[in-house]
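Trainee: sequence unavailable; structure follows:
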C-alpha cells in the first residue's frame, strides 16, 4: 500500500539577477532581470506504507525542497504529489509557532494543525512536556526560547500525534547528545509500529541506522534509489 506518490515532479524558482551597477539594471530587460532555477527535475518516487526512506545529496541538491512539497509548504511547478494518511513534519524549528504565545499555547496550536483535538492534547500534554524537558519554561513566551528549546517542543508535539507519515529534515542537528539519542529512539519506535518515515540528514550513520532505502539527489535530479547500503556505497565513492 502506498504512503507517498510523486510523479514527474519539478520545481522552479525565479531568482532576481541584481547587477552591481544601477545603469546595468536600468538597461536590462525583464527577462534578464530574472533567472530561472529548477530545484527539482522530473522526480518520480513511490514510498510504501511502513518504509523508512532517507534522502541524501550535496547541499543544494533539492532534498529540503522535496520534503517541503510533500508537506505542502511549497507546491510543484510541474507534476503531482499524493500522500495517503496523516502527515507530521519536522522541517523547520518552531515553524508555525506564535512568538508571543507561551509554550503551552503553542502545543495546543500546533497539535490542532496536526489534526489532534483538545481532548487528545489534554491526555498527551504531560508526556509531551516530559519528552521536551522544558517543564519550567512551558508557560513562557516562545520568543524567549533558545533554538534547542524550540526543537525539543516542536519534536515532542510532532511525534505525539502518532502520524502515518513522518517527515524529518535535519531536525536532530540541534540539541545535546542525550536528547538526540532519545529522539532517535522515538523514531525507531515509530518505525517499529509501521510509521512511514522520510528523512533528510547529512549524518551517514543516522540514515543507515534509520533507513532501509535511500534516494540520492544531485542538482535536482535523481541519481539512484535503492537499498541503503548500496546507495550509500556509491554516494561515498562519488564524494571522495
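Mentor: Perfect, thanks for sending it. None of these values were measured; they are calculated from a predicted model. Numbers count the residues shown, from 1 in each chain.
Trainee: all contacts plus neighbour counts: C-alpha atoms, from now on.
Mentor: Fine.
Trainee: where do the strands of the chain begin and end?
Mentor: 2-16, 34-48, 52-56, 78-83, 87-90, 165-169, 196-200, 213-218, 221-227 (DSSP state E).
Trainee: how about the ones you listed in CSV, adding distance to residue 107 and mean neighbour count?
Mentor: Converted to CSV, the strands of the chain look like this (distance: least, CA to CA, whole Å; neighbours: other CA atoms under 10 Å):
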stretch, distance to residue 107, mean neighbour count
strand 2-16, 26, 16
strand 34-48, 30, 16
strand 52-56, 27, 25
strand 78-83, 25, 16
strand 87-90, 14, 23
strand 165-169, 18, 23
strand 196-200, 22, 26
strand 213-218, 32, 22
strand 221-227, 36, 16
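Trainee: export those strands as CSV, with columns for distance to residue 139.
Mentor: CSV is the format used below for these (distance: least, CA to CA, whole Å):
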stretch, distance to residue 139
strand 2-16, 37
strand 34-48, 40
strand 52-56, 35
strand 78-83, 35
strand 87-90, 22
strand 165-169, 27
strand 196-200, 31
strand 213-218, 40
strand 221-227, 45
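Trainee: out of those strands, flag the one nearest residue 156.
Mentor: Across these, residue 156 has its closest neighbour in strand 87-90 (10.1 Å, CA to CA).
Trainee: what residues does the closest one touch?
Mentor: 71, 114, 154-155, 158-159, 161, 163-169, 171 (CA atoms under 8 Å, 6 or more residues apart in numbering).
Trainee: if we use 7 Å, what do you get?
Mentor: Applying CA atoms under 7 Å, 6 or more residues apart in numbering, the contact partners of strand 87-90 are 71, 114, 155, 158, 163-169, 171.
Trainee: now do stretch 178-196
Mentor: 49-52, 163-166, 172, 210.
Trainee: greatest separation within the residues you listed: which pair is it?
Mentor: Among those, 49 and 172 lie farthest apart (CA to CA), at 23.4 Å.
Trainee: of these two, which one has the most company?
Mentor: residue 172 (22 against 18; other CA atoms under 10 Å).
Trainee: then this one, side by side with the first:
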C-alpha cells in the first residue's frame, strides 16, 4: 500500500458572517467595543474525512458553494480547520491564487526566495533553480522591479513559475489556470499536464468534467460542505452529471 500523502481527519470549517449592515468604520468599532455585533455562522465544511495516497490523482467536484475551494485551502494550510486536523506528508505547490503571498515592496528576485522558502525550499535549492524560474516566467529585466509595479498577469506568471519549478510532491490545483498572455497560457497548460501525469500526488478542483475524467482516477463529490460520495472518476462523474441535469430540468 502506498504511503498516505494527505490525511483529512473529520475536518470542519466555520466562518462568522455579519448579520447586520454596518455603514462606517466608526460604527463598526463602536459596536465591537460594546460587543453588539451580531453574527451568523456558516458551515463551509462539515466533518470531512478521507485519505489520499502517494501518486494518486484526485478530483474534487460539486456545485458552486459546495466547499471545494475551502477544502483545497485547508489542505494547503491557508485556512485553519475549526475542528479536526489535516496531515500532509511532503511539499505542496498550491496553484490557487497565484502571487497572493508576494510582498509587494520586494522585487521579483526577493519574492522568489521568500515564496520558495514558504513552499519549503532552501536558499541553496532556489539559487540552483533561479535562472529556470526567471526564464520560464518571461519577466526579463522586470525581475529586479518591485512586485507592486507588476500587472496581475506578471504576478501570476512569477507565482506559477515558482510553484512549478520547486518540484513539489503534492500539486493542488483550483481549475486548470490560464495565466499571462496566450503563449504563456499554452506553455503553463502543457507544464501542468506534464506534472499531473508524472506520478505526483494531484488534487484538482474543476467544473470541467471532461478534464476531471482525463486527469484523475478517483473523485470526491462535495455537497453543501459534506462528502456526498467518493469513488472512481468515470462512475462518479456520470452520477454527478445526472444529478445536475435533474436539478436544471426542475428549474
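Mentor: Received, thanks. Since we're looking at a predicted model, the values are computed, not measured.
Trainee: and which of the contacts of strand 87-90 of structure 1 is nearest residue 6 of structure 1?
Mentor: Nearest to residue 6 of structure 1 among the contacts of strand 87-90 of structure 1, with distances taken as CA to CA, is residue 71, at 12.2 Å.
Trainee: quick one: residues contacting that closest one.
Mentor: Applying CA under 7 Å, 6+ apart to residue 71 of structure 1 gives the contacts residue 89.
Trainee: ok, now how distant is whatever residue of structure 2 lines up with it from residue 133 of structure 2?
Mentor: Residue correspondence to structure 2 (TM-score structural alignment): residue 71 of structure 1 is matched to residue 76. As judged by CA to CA, to the nearest Å, residue 76 of structure 2 and residue 133 of structure 2 stand 22 Å apart.
Trainee: what does residue 148 of structure 2 give?
Mentor: 19 Å.
Trainee: then residue 38 of structure 2?
Mentor: Taken as CA to CA, the span from residue 38 of structure 2 to residue 133 of structure 2 is 47 Å.
Trainee: tell me which of the two has more neighbours.
Mentor: residue 133 (25 against 13).
Trainee: what's the closest non-adjacent residue to that one?
Mentor: Take residue 133 of structure 2 and drop its neighbours on the chain: the residue closest to it by CA to CA, 6 or more residues apart in numbering is residue 161, 5.4 Å away.
Trainee: show me what contacts the one you found?
Mentor: 133, 136-137.
Trainee: same question for residue 25 of structure 1.
Mentor: residue 19.
Trainee: ok, now how distant is it from residue 115 of structure 1?
Mentor: From residue 25 of structure 1 to residue 115 of structure 1 the distance is 48 Å (CA to CA).
Trainee: what's the answer for residue 91 of structure 1, then?
Mentor: Residue 91 of structure 1 is 17 Å from residue 115 of structure 1, by CA to CA.
Trainee: now residue 84 of structure 1
Mentor: 15 Å.
Trainee: any idea which residue sits dead centre in structure 2?
Mentor: residue 96 (3.5 Å; CA atoms, centre = their mean).
Trainee: from residue 76 of structure 2, how far out is it?
Mentor: Using CA to CA, residue 96 of structure 2 is found at 9 Å from residue 76 of structure 2.
Trainee: repeat for residue 233 of structure 2
Mentor: From residue 233 of structure 2 to residue 76 of structure 2 the distance is 23 Å (CA to CA).
Trainee: swap in residue 110 of structure 2?
Mentor: Distance from residue 110 of structure 2 to residue 76 of structure 2, by CA to CA: 23 Å.
Trainee: ditto for residue 160 of structure 2
Mentor: 16 Å.
Trainee: I'd assumed residue 42 was in contact with residue 225 of structure 2.
Mentor: No - the pair residue 225 of structure 2 and residue 42 fails to qualify as a contact (CA atoms under 7 Å) at a distance of 10.0 Å.
Trainee: between the contacts of stretch 178-196 of structure 1, which is closest to residue 100 of structure 1?
Mentor: residue 172 (24.9 Å).
Trainee: now do the same for the closest one: its match in structure 2.
Mentor: Residue 172 of structure 1 maps onto residue 177 in structure 2, by TM-score structural alignment.
Trainee: so what corresponds to residue 145 of structure 1 in structure 2?
Mentor: So, by TM-score structural alignment, residue 145 of structure 1 is matched to residue 150.
Trainee: have a look at how far, on average, stretch 184-193 of structure 2 is from structure 1.
Mentor: Compared with structure 1 after fitting, stretch 184-193 of structure 2 deviates on average by 2.8 Å (mean CA distance after the TM-score superposition for structure 1).
Trainee: buried sites along that stretch?
Mentor: Within stretch 184-193 of structure 2, the residues that count as buried by 16 or more other CA atoms under 10 Å are 184, 188, 192.
Trainee: and the last one? What does it align with in structure 1?
Mentor: Under the alignment defined by TM-score structural alignment, residue 192 of structure 2 is paired with residue 187 of structure 1.
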